[in-house]
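# quick one, what's the 3D model for this:
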Amino acid sequence: MSEVQTVRGHRPAASPVARYLAILLGLLLLAAAGVAGRDLYIRYADVEWQPWVSTATNWISALSYRNWMLPAGIAALIIGLLLLWASVRPRTKTHREINSEVAVWMRPVDIARMCTASAQRVPGVMGAHTVARKRSIDVTVIGNPQDQKLRDELQQSLRPLADLVAGAPALNVQVQKKEASK
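Below is the predicted model:
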């Protein structure tokens, strides 16, 4: 009997910045194709319009050095370097891996919601708020700060959820007293 090897999927990541730049470039090229099509129509049709491409190239050929050209060239170089950087930069990782037999990832906001919901089910908790970070899960609970049983039940409820997240983030549970409304 052969052994089945499991394959882990790729970690979800944000869309690359270059995707949006490519869409913008595609729209600009479509506009350029429209201009070229208009000039071809003028050349082969019997209309009295002025072609745009030959007018623009004649204007460019008549240019001589002006003071604005050096800063414009530097700006074009900077924009080109930024576009190059955007095309090769790594994509932002958006999800955290969950310890499981199959490849499962969750967004940090989903991990926080899961922990908040679990904390709110513990008796004695009046409210809860969670922030899931790369190295820690911070749960803030409104309840009685002197109640050790509440702290133990919160740890018992939240520890299995924190252990699900790969990388073993630290679980920080803070119990605060409800402040009186003003």
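
# for the rest of this, base every contact and every neighbour count on C-alpha atoms.
Noted.

# what about the residue in the chain sticking out farthest from the centre, which SS state?
What lies farthest from the middle of the chain is Asp46; by C-alpha atoms, centre = their mean that is 52.4 Å. When classified by DSSP: H, G, I helix; E, B strand; the rest coil, Asp46 comes out as coil.

# who's in contact with it?
Asp46 makes contact with no residue under the criterion C-alpha atoms under 8 Å, 6 or more residues apart in numbering.

# I'd like the distance between it and Leu40.
Distance, Asp46 to Leu40, by C-alpha to C-alpha, to the nearest Å: 11 Å.

# following up with a second sequence; could you model it the same way so I can compare the two?
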Amino acid sequence: MTTASPPPGTADNAKTMPAAGRAPVATPRVGYVGAVLALLLIAAGVVALRDTAVALGWLGGPPWIDTAIDWIDGLRFQTWMIPAGIAAVLAGLGMLLSALTPRRTRVIAVAARSAVWIDPADLARVTSHAASTIPGVLDARSTATRRKIVVTADVIDPNDPSIPTAVDAAVRDVTEILAAAPKITVRTRTVEALR
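Just a heads-up that it's a prediction; the model follows:
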């Protein structure tokens, strides 16, 4: 004897749904700092290999590391050291802040039972397409952020007030899939204004 599965949306079915995943986030700023430090470390390794080749007699010339150590050892206080020290401290603080800064969320949550997101650039493409399907609109371009969408439509008749309203309605229909409604701004330009 088989038992019927519970209908969708019941408490038993909700228990089987996976937990929502974390939203994709931007690359951490400290990653760029790490890449620069990695390049500097590679350069230091190249210098060490060069000095090893000089010590083994494979290359001629003085060892660069010994020359740098002798130069640092012979230094006396000079006025340029104060701004250089301040710059080094500020660079260190900048690296520390970049490591502690939380990563930005770049995507927009879609109203779904599982974790689904849309990139603002993709949302702009969808809203541009929706606006361009309205009669009287020749072309439409959109920009989108996580909280705002701006649609610019090129229209034939500047005196037809129904076109901006229809564009706004079409964009709102598309953005109904989002978990939080963004602010929508519709701008129209006439064909004459483009000439």
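
# quick one, helices of the second structure?
For the second structure, the helices defined by DSSP state H occupy 11-16, 29-55, 64-73, 81-100, 120-132, 162-174, 191-194.

# out of these, which is closest to Ile108 of the second structure?
Ile108 of the second structure lies closest to helix 120-132 among these, at 6.8 Å (C-alpha to C-alpha).

# relative to Trp117 of the second structure, how far out is the residue minimising distance to the centre of the second structure?
Geometric centre of the second structure, nearest residue: Ala26, 4.6 Å, by C-alpha atoms, centre = their mean. Ala26 of the second structure is 14 Å from Trp117 of the second structure, where distance means C-alpha to C-alpha.

# with Val30 of the second structure instead?
Per C-alpha to C-alpha, Val30 of the second structure is found 25 Å from Trp117 of the second structure.

# so what corresponds to the residue nearest to the centre of the second structure in the first structure?
If you follow Ala26 of the second structure across to the first structure using TM-score structural alignment, you land on Ala14.

# for Ala35 of the second structure, same thing?
Checking TM-score structural alignment: Ala35 of the second structure goes with Ile23.

# what span of the first structure is stretch 69-76 of the second structure aligned with?
Under TM-score structural alignment, the match for stretch 69-76 of the second structure is residues 57-64.

# stretch 91-108 of the second structure now?
With TM-score structural alignment as the criterion, stretch 91-108 of the second structure aligns to 79-96.

# give me the neighbour count for the nearest residue to Val137 of the second structure once chain neighbours are set aside.
Spatial nearest neighbour of Val137 of the second structure, excluding adjacent residues (C-alpha to C-alpha, 6 or more residues apart in numbering): Val155 at 4.5 Å. Per other C-alpha atoms under 10 Å, the neighbour tally for Val155 of the second structure reads 24.

# distance of the aligned partner of Ile111 of the first structure in the second structure from Ala43 of the second structure?
Mapped onto the second structure by TM-score structural alignment, Ile111 of the first structure lines up with Leu123. Using C-alpha to C-alpha, Leu123 of the second structure is found at 43 Å from Ala43 of the second structure.

# neighbour count: the two, which is higher?
Legend: neighbour count by other C-alpha under 10 Å for Leu123 of the second structure and Ala43, higher for Leu123 (22 against 12).

# identify the residues contacting the more buried one.
Here Leu123 of the second structure is in contact with Ala144 (criterion: C-alpha under 8 Å, 6+ apart).

# repeat the analysis, applying 10 Å as the threshold.
107-108, 129, 142-146, 149, 174-175, 178 (C-alpha atoms under 10 Å, 6 or more residues apart in numbering).

# could you redo those residues as JSON lines and give each row neighbour count?
Listed next are the contacts of Leu123 of the second structure as JSON lines, based on neighbours: other C-alpha atoms under 10 Å:
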{"residue": "Val107", "neighbour count": "20"}
{"residue": "Ile108", "neighbour count": "21"}
{"residue": "His129", "neighbour count": "18"}
{"residue": "Ser142", "neighbour count": "21"}
{"residue": "Thr143", "neighbour count": "17"}
{"residue": "Ala144", "neighbour count": "20"}
{"residue": "Thr145", "neighbour count": "17"}
{"residue": "Arg146", "neighbour count": "18"}
{"residue": "Ile149", "neighbour count": "21"}
{"residue": "Val174", "neighbour count": "15"}
{"residue": "Thr175", "neighbour count": "20"}
{"residue": "Leu178", "neighbour count": "17"}
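
# near Ile42 of the second structure, how many other residues are there?
As a burial measure, Ile42 of the second structure scores 12 neighbours (other C-alpha under 10 Å).

# next one: Ala91 of the second structure
Applying other C-alpha under 10 Å, we find 12 residues neighbouring Ala91 of the second structure.

# could you measure from it over to Leu100 of the second structure?
Applying C-alpha to C-alpha, the value for Ala91 of the second structure to Leu100 of the second structure is 14 Å.
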